[in-house]
Structure formats: structure tokens, C-alpha cells
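*Asks:* Okay, sequence plus prediction incoming.
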Amino acid sequence: MAKKIQTPTYLKIAMDIASRIVNGDFIEGEKISGRSTLVSIYNVSPETIRRSLALLKDMNVVDVFEKSGIRIQSKENANEFLKAFKRKNEFAMIKKDIYDILEEKKSIEEELENKISNLIDFATSLRNVGLIIPYESLVEPNSLMIGKTLGELNFWHKTGATIVGVKRKEELFLSPGPNFQIIQNDILVYVCNNDVVDKVKEYIT
């Protein structure tokens, strides 16, 4: 599950002030006390209040005067500020969710490849006890399989073996469907009984 994005304190305070302006708690043209009053209201440092007010001033929501305090400048701009933050926050959350999902997908794919590799290694070690085991065969340039789909090849009916994967360069395609097309230099990973191995290899080449 994606972690919740933390909003900085100064931005939360700026949003709260803007919300109070939109809700009518603060009226356009009204003056409110200086930073020290806001410090006590929000129980934060003067620097945090300074950053909050600087942000609102940049958005023309308030005017800040060193000696006479803070004046509410625009309810409309306060509303636009809240809308802009909401859009930006939603975008950031969606972006983070996508990154988290991609990382999770990558982790699952790596784990799956490791499990498949371990399974193949384990099954290969059982060849001498007569169990169904995986074999690998290269699709060479003269193979009639090239350009055909697995559905067209009807592999199991003609060989008695089942293709469980196809290695292509650095990729491993697990349980390829009937529309998967074979190309030159593919490595077929298949399972079968020992007595049909030669038949399968002959069919592939």
C-alpha cells in the first residue's frame, strides 16, 4: 500500500488561513494581528508562520506589513489557492501510487523469476528418477517453427510435451498463450517424459 504523502506544517497553516477566508471567518480588507498572534494560535515557530504568510502573499491572498500586521486581500485568490493545492496534491499522490505499483510489480517479477529458476534447477536434478522435468531446446535457423504461433504448432498433440516458457534474449515468457509467435534463437522450455525427448527435439529442429 502506498504511504500517505505528508504535507508540510507551513503549507497546512496556509491552507487553513485560506479556508477561513473562503468560509468568511476572515473578511476581505480585514486586518488580523501580527505573526506573534498566529504563532500562539497554531502553536508553531515564527519561521513557520513567516513561510505560511509568504506563500499566501505570493498568491495575492494576503498583504503582510511589518508593523501593522496582516490584511486579507482576496477571497477569490484564497479559493484559487485551495483549488491549486488540491490539484497539485492529487497529482503528486497519483504519481507516487504509480511509482509504488511499478516497484511492487518489479519486485513480484523478480521473485517469480527466482522461483521459476529454482523450480527448473530442482526439477533438472530429478531427471534420473523418471519424473516429468523441464528441458530446453534452441530454435535454430532451419526450424519450421519459426514464424508460427504456438496454437498453429499444436505442440502437445504432436510431441507429448508442454511448453512452459520461452527464453528470448534477456526475457523469459512464462506460460505463453496460443498467439505467441516463435522466432529464431528462441529457447523453448518444456516438460515431458524421458521417452519423448528425442521426438520433441526432432520436431523443434
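*Replies:* Looks like it came in fine. Numbering: from 1, shown residues only.

*Asks:* only C-alpha atoms for contact and neighbour calcs from this point on.
*Replies:* OK.

*Asks:* ok, residue 28 touching residue 72?
*Replies:* Yes - counting by CA atoms under 8 Å, residue 28 touches residue 72, with 5.0 Å between them.

*Asks:* In the chain, what residue spans correspond to strands?
*Replies:* 31-32, 62-65, 69-72, 133-138, 162-168, 171-174, 187-192 (DSSP state E).

*Asks:* Let's have those in TSV, adding mean neighbour count and distance to residue 152.
*Replies:* Shown next, in TSV, are the strands of the chain (neighbours: other CA atoms under 10 Å; distance: least, CA to CA, whole Å):
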stretch	mean neighbour count	distance to residue 152
strand 31-32	16	79
strand 62-65	19	72
strand 69-72	20	75
strand 133-138	20	19
strand 162-168	18	14
strand 171-174	14	18
strand 187-192	21	16
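
*Asks:* Reformat the ones you listed as CSV; add distance to residue 200.
*Replies:* Output for the strands of the chain, formatted as CSV (distance: least, CA to CA, whole Å):
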stretch, distance to residue 200
strand 31-32, 86
strand 62-65, 79
strand 69-72, 82
strand 133-138, 9
strand 162-168, 10
strand 171-174, 19
strand 187-192, 9
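
*Asks:* Tell me which of these sits nearest to residue 2.
*Replies:* strand 171-174 (28.2 Å; CA to CA).

*Asks:* Give me the helices and strands touching that closest one, please.
*Replies:* strand 162-168 (3 or more CA pairs under 8 Å, 6 or more residues apart in numbering; DSSP states H and E).

*Asks:* For the strand it packs on, report the contacting residues that lie outside it.
*Replies:* If you take CA atoms under 8 Å, 6 or more residues apart in numbering as the criterion, strand 162-168 is touched by 155-156, 172-176, 185-192.

*Asks:* Ok, stretch 2-20 next?
*Replies:* 26, 42, 48-49, 51-53, 55-56, 61, 75, 78-79, 81-82, 93, 96-97, 100.

*Asks:* here comes the other one, which I'd like you to weigh against the first:
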Amino acid sequence: MKKKHVTPKYIKIALDIAYSIYNGDMKEGSKVSGRSTLASKYNVSPETIRRSIALLKDMNVVNVTEKSGISIISKEQAYQFIQNFKTKDHVAKLKDETNKLILEKLELEKNINENIQSIIDYSYQLKNIGLIYPFELEILKDSPIIENTISSTNFWQKTKATIIGIKRTKNLIISPGPHLAFKENDIILFVGTDGVYQNVENFVNPKTKPL
């Protein structure tokens, strides 16, 4: 699992300086304290300060020379630096949140599939004591749904049945997705209310009506 996005110290310091410039606490044309003084102020190493100042220099917020030291050159660029960071930080946070949601989705799908498998297993074992039992229906060779997907056939809308599995040769496909295409001799496992079996049979293997 990826670590949560954390803003590095040198970026936080660069932002703090940029905010000071934009708010008018530090004026254009004035000097910024030396690296050693800044390192002491922010309780970081001089290397961290060097990286902070390099960011501001790259954005033309400050100018750095050996003789003059660090000079503030643009309040407008300080504002632009702040806005650029907000955009990048927002995108980074969105990526973190998206990664977290993807992991949660995968875990949820795993739990759903495990529960469906358990329902199928138990219903076969205990079908005579009143528990839910999935219906089964084989897709015959003349079925109009062959090579069509679950989604494209509007299976639930047309039958009011919920597909919980597909038996295909020796394999059992648990909780098939909407893009799974039906094949000849597939056995559909489904659940639903009274009359749903007849709905599915008429839809999957119609005697006279087309799909």
C-alpha cells in the first residue's frame, strides 16, 4: 500500500517564505536572512534551506548571488508559486485518495465474491431446509443471448433475476461482471422472486420469441 502524501519540509519552508512575501511581511527588493539564520529559525539543516531557496529562485521569487545573498524580486511570482503548489498538492492528495478507494473496492469485491461463493456452497448443501437456493438454467445452442454480454442483454431489466455465477465447463465464475459474454452450454446461476425462473427461461431459451 502506498504511503499517504506528505509535503516535504523544504517545500513547507519555501511556501512559508512565499506567503510572507505575498502578505507583505517581506518586501520586494529586501534581503532574506542568510541560510544559516533561516536554518536556525526553521530548525532544519542548511541543505534543507538551500533546497527551499532553490525552489523560490526557479520560480523567480528570489534572486541568489554570492555577494548580495538572497534578494526578493517578485511578490507576483510568490503568489504564483503558492497557487502552483496548491494545484500539485491537490492532485497528489487526489491520487492518494483514489489509490485508497481502489484498494477498498478490491477488498469489497473480494468479500462479495467470498460471500456469494459461500451462499452457493451452503445452498447446495442445505437446499432442503428452506434456505435460499439458486436457480440453474443451461444456455442452449439456439439461444439469442450467446456472445452477448450481461450488460448488453439488459439481463436484470428483462428478467428481474440476479446472476450470482456462471458454470462454464469445469469452472465456476463467481459474480460475473457486466462485460462477461454468454456462451453456449453455460449454466446460469441466479436468484430472484417467485416466477423469476420462467422469466429467465423465456428470455434465455425462447421457443418462438426473439431476444
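*Replies:* Received, thanks. Please read these numbers as outputs of a predicted model, since none were measured by experiment.

*Asks:* among the strands of the first structure, which is nearest residue 87 of the first structure?
*Replies:* strand 62-65 (21.4 Å).

*Asks:* check the fit of that closest one onto the second structure and give the mean distance.
*Replies:* Here the mean offset of strand 62-65 of the first structure against the second structure after fitting is 1.5 Å, by mean CA distance after the TM-score superposition for the first structure.

*Asks:* Just list the residues touching the residue lying farthest from the centre of the second structure, thanks.
*Replies:* For the second structure, the residue at maximal distance from the C-alpha centroid (CA atoms, centre = their mean) is residue 67, at 50.8 Å. Counting by CA under 8 Å, 6+ apart, residue 67 of the second structure makes contact with nothing.

*Asks:* so what sits against both of residue 28 and residue 72 of the first structure?
*Replies:* residue 21.

*Asks:* Looking at the second structure, which helix is longest?
*Replies:* In the second structure, assigned by DSSP state H, the helix with the most residues is helix 75-125.

*Asks:* by contact count, what packs against that one?
*Replies:* With 3+ CA pairs under 8 Å, 6+ apart as the test, helix 75-125 of the second structure has helix 9-22, strand 171-174 packed against it.

*Asks:* Deepest in the core, which of these is it.
*Replies:* Neighbour counts (mean count of other CA atoms under 10 Å) averaged over each of these peak at helix 9-22, with a mean of 19.

*Asks:* what's the distance between that one and the middle of its chain?
*Replies:* 31 Å (CA atoms, centre = their mean, to the nearest Å).

*Asks:* Also compute the angle for it relative to helix 75-125, please.
*Replies:* Helix 9-22 of the second structure and helix 75-125 meet at an angle of 140 degrees, taking axes from the mean of the first three to the mean of the last three CA atoms, to 10 degrees as the criterion.

*Asks:* Helix 9-22 of the second structure against the first structure, how far on average?
*Replies:* Mean deviation for helix 9-22 of the second structure: 0.3 Å (mean CA distance after the TM-score superposition for the first structure).

*Asks:* Residue 53 of the second structure matches what in the first structure?
*Replies:* For residue 53 of the second structure, the aligned position in the first structure is residue 53, judged by TM-score structural alignment.

*Asks:* how near is the closest residue to that match other than its chain neighbours to residue 22 of the first structure?
*Replies:* The shortest distance from residue 53 of the first structure to any non-neighbouring residue, by CA to CA, 6 or more residues apart in numbering, is to residue 14 (6.8 Å). Distance, residue 14 of the first structure to residue 22 of the first structure, by CA to CA, to the nearest Å: 12 Å.

*Asks:* With residue 94 of the first structure instead?
*Replies:* Counting by CA to CA - residue 94 of the first structure and residue 22 of the first structure are separated by 27 Å.

*Asks:* what's the answer for residue 198 of the first structure, then?
*Replies:* Residue 198 of the first structure is 80 Å from residue 22 of the first structure, by CA to CA.

*Asks:* Same question for residue 34 of the first structure.
*Replies:* Distance from residue 34 of the first structure to residue 22 of the first structure, by CA to CA: 20 Å.

*Asks:* What is the nearest of the contacts of strand 162-168 of the first structure to residue 116 of the first structure?
*Replies:* For the contacts of strand 162-168 of the first structure, the nearest to residue 116 of the first structure is residue 174 (8.9 Å; CA to CA).

*Asks:* Roughly how far does that closest one sit from residue 166 of the first structure?
*Replies:* 7 Å.

*Asks:* Surely residue 72 of the first structure touches residue 27?
*Replies:* Yes - Residue 72 of the first structure is in contact with residue 27 according to CA under 8 Å; the separation is 6.6 Å.

*Asks:* shared neighbours, those two?
*Replies:* With CA under 8 Å, 6+ apart as the test, residue 72 of the first structure and residue 27 both reach residue 21.
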